[in-house]
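# please work out how this folds:
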Amino acid sequence: MTAAIGSTWFRRHGASAAPRKRLLILPHAGGSASFYQAWGDAFDDDTEVLVARYPGRHDRMAEPCIDRMEVLADEITAALLPLTDVPLTLFGHSMGASLAYETALRLEHRHTVRPEALHVSSRKAPHRLTPRALHLQGDEALIAEVRGLGGTDSSLLDNLDLREMVLPAIRADFTIVGTYGPRSATPLGCPVYAYVGDRDPSITEDDMAAWADVAPAGFALRVLPGDHFYLVERRQELVRAVTERLAGAR
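As a prediction, the model looks like this:
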């Protein structure tokens, strides 16, 4: 049962058959597990890397997309529970940061599983969110937004046939982003580590600093050179920072 769940929801990288810790990566809106392929072998042999595989893309293309944060977080949490036998750290970029936070809340408050840490990247804190109604606009507006942010293979957007294949997933993700509004700053029992590019057009250092309000157990912010997808060019620095935190996991 566990293997079937893991193979459906997570791409698993590295570590031995008995890892001592796990890192779950939750991709951004319009993103997929393949974007984080290089992260799979970037950590030590004791760490198993899980990258979430959202429905409606790649080898889950035939499955209906999920367009509500609550539903996606519930599904991710349920799939993750059998894999919480070792210390778990969560990392989410952009939309994935909100999803990582919601997953951490569910693990802790519903299942008494406290993650070792939450790493959030390029996303406003839950109580500072200012959702946009981009998901209510036409396809061209969505495509323009995705192109502007980066993080999606441009060849998928240039080819009309491929674009039609990926648009439902993109629209579902931006529906999640557009309907996940400001909410109370419910605190977590684990430390929170935040990251942002110094030239991000929509997320400021102050926006990321507000994550401290949900992190009574500890908070740190790191600003790296780059825009919303600073983590492409600064991957090694970001991975190094996450690795240093993982080293402290039990």
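# hey, let's count contacts and neighbours off CA atoms from now on
Noted.
# what packs against the helix ranked longest in the chain?
Longest helix in the chain by number of residues (criterion: DSSP state H): helix 160-179. Judged by 3 or more Cα pairs under 8 Å, 6 or more residues apart in numbering; DSSP states H and E, helix 160-179 is in contact with helix 139-149, helix 154-158.
# 6 Å - rerun?
helix 154-158 (3 or more Cα pairs under 6 Å, 6 or more residues apart in numbering; DSSP states H and E).
# and the helix it packs on, how far out from the chain middle?
22 Å (Cα atoms, centre = their mean, to the nearest Å).
# which other residues reach that helix?
Under the criterion Cα atoms under 6 Å, 6 or more residues apart in numbering, residues Leu162, Arg163 lie in contact with helix 154-158.
# picking that back up, now do the buried residues in the longest helix of the chain.
163, 165-179 (16 or more other Cα atoms under 10 Å).
# what angle sits between it and helix 139-149?
Counting by axes from the mean of the first three to the mean of the last three Cα atoms, to 10 degrees, helix 160-179 lies at 80 degrees to helix 139-149.
# could you also give me the structure for this second sequence? I'd like to compare it with the first:
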Amino acid sequence: MDSRDLSPWFELMPPDGPGPMVVAIPYAGGSGRAFRSLRRHVPSRCGLALVDLPGHGRQAAEPFLHDADQAATGLLAALKTLPATDLVLLGHSLGGVLAYEVAARLTESGTPPAGLVVCGSRAPFTGLGHPPVAHLPAGEPFLRAAVDLGLAAPEMLELPDLAETFGGLLQADLAMTASYRPRRRPPLPVRACVIGFSADWIVPEPALRAWDTLFDSPPLHLRTAGGHLALHERENDYGEAVRAAVEHASERRVP
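This next block holds a predicted model:
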């Protein structure tokens, strides 16, 4: 495929073998580059497609999305431009919810993904896990509440330029999380893995175990150290957990 045909939703890190393409969807406020370190951990035979939602990363000039249905619809269209059809969907926090929704829609269309990996993500029907803040007035009222909950770094309140750039993006993503209403579906026939973190108060063990009911075979559960953003706090531990998860999720599809 000509690289010019690739959707702007993706930064592509090609494989060196016949493995699946790992489609990595970031957390609220994040962009695909948050996952670049996974190249050192994900099996080299697997490609990496790092997702930028509109308003993020390479799509920074595009309007933000506030609705998970719009995000899933856009991502499904973008997937058609990838040079692979064997996919493992990987999502962190908000990304986990979007990965599940996309996996469900692919399954309903008769093309289920090879696997699904959710990291630091509550099962969709278990709620937010924190008081809602997306409805607060934009700017300092929203950012202060987000910082107090650990959803944004304290520096957001100290660096006006950073706050202006990041605040609207985070608020749109959190609105997407708060508004998501999963449809009732049969359990997905997809190999899945659920990764949780020991110090993540937003996604405690019951919210992780609740994913079990969404698949026709119990997902593999992995736990590692760190808080909600363990991918930055504990990069090696996070990467090794993702490596094991991708191996599990794709083992039936990879020679």
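# contacts for the longest helix of structure 1?
29-30, 56, 65, 67-69, 131-133, 135, 156-157.
# turn these into TSV, including neighbour count, distance to Asp44 of structure 1 and secondary structure.
TSV is the format used below for the contacts of helix 160-179 of structure 1 (neighbours: other Cα atoms under 10 Å; distance: Cα to Cα, whole Å; DSSP: H, G, I helix; E, B strand; the rest coil):
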residue	neighbour count	distance to Asp44 of structure 1	secondary structure
Ala29	22	28	coil
Gly30	22	29	coil
Gly56	20	31	coil
Cys65	19	33	coil
Asp67	20	35	coil
Arg68	17	34	coil
Met69	21	32	helix
Pro131	15	37	coil
Arg132	14	39	coil
Ala133	11	41	coil
His135	19	39	helix
Leu156	15	33	helix
Leu157	19	35	helix
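# possible to save the residues you listed as TSV with distance to Tyr230 of structure 1?
What follows is these, written out as TSV (distance: Cα to Cα, whole Å):
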residue	distance to Tyr230 of structure 1
Ala29	15
Gly30	16
Gly56	26
Cys65	27
Asp67	26
Arg68	27
Met69	24
Pro131	22
Arg132	22
Ala133	25
His135	24
Leu156	21
Leu157	21
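# now, the most widely separated pair of the residues you listed?
Pro131 and Leu156 (25.7 Å; Cα to Cα).
# quick one: the strands in structure 1, in order.
Counting by DSSP state E, one finds strands in structure 1 at the ranges 10-13, 21-26, 47-52, 88-93, 117-121, 192-197, 219-224.
# compare those and give me the one nearest Val242 of structure 1.
That would be strand 117-121 among these, by Cα to Cα, at 7.8 Å.
# after superposition, how close is that closest one to structure 2?
In the superposition against structure 2, strand 117-121 of structure 1 averages 1.0 Å from its aligned positions (mean Cα distance after the TM-score superposition for structure 1).
# for that strand, what is the distance to the chain centroid?
With Cα atoms, centre = their mean, you get 9 Å for strand 117-121 of structure 1.
# would you mark the buried spots in it?
Ala117, Leu118, His119, Val120, Ser121.
# what is the equivalent residue in structure 2 for the third one?
Counting by TM-score structural alignment, His119 of structure 1 corresponds to Val117 in structure 2.
# straight-line length of stretch 216-225 of structure 2, end to end?
28 Å (Cα to Cα, to the nearest Å).
# run through who's touching it.
Under Cα under 6 Å, 6+ apart, the answer for stretch 216-225 of structure 2 is Pro187, Leu188, Pro189, Ala192, Cys193, Val194, Ile195, Gly196, Phe197, Ser198, Asp212.
# mind putting these in TSV, neighbour count included?
Compiled in TSV, the contacts of stretch 216-225 of structure 2 are given as follows (neighbours: other Cα atoms under 10 Å):
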residue	neighbour count
Pro187	13
Leu188	18
Pro189	17
Ala192	30
Cys193	27
Val194	26
Ile195	20
Gly196	29
Phe197	24
Ser198	15
Asp212	19
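# what's the most distant pair in these?
The widest separation within the contacts of stretch 216-225 of structure 2 (Cα to Cα) is 28.3 Å, between Pro189 and Ser198.
# His92 of structure 2 and Gly30 of structure 2: what is the separation?
On the measure of Cα to Cα, His92 of structure 2 and Gly30 of structure 2 end up 10 Å apart.
# these two - which one has more neighbours?
Using other Cα atoms under 10 Å as the criterion, His92 of structure 2 and Gly30 rank with His92 on top: 27 against 22.
# need the nearest residue in space to that one, chain neighbours excluded.
The spatial neighbour of His92 of structure 2 that comes closest, neighbours along the chain excluded (Cα to Cα, 6 or more residues apart in numbering), is Cys119 at 4.6 Å.
# surely that neighbour meets Ile195?
Yes: assessed by Cα atoms under 6 Å, Cys119 of structure 2 is found in contact with Ile195 at 4.6 Å.
# got a list of what Gly150 of structure 1 touches?
Neighbours of Gly150 of structure 1 in contact, by Cα under 6 Å, 6+ apart: none.
# ok, now Ala212 of structure 1?
Ala212 of structure 1 neighbours (Cα under 6 Å, 6+ apart): Phe219.
# against Leu188 of structure 1, how distant is it?
Counting by Cα to Cα, the gap from Ala212 of structure 1 to Leu188 of structure 1 is 10 Å.
# nice, that's everything, thank you.
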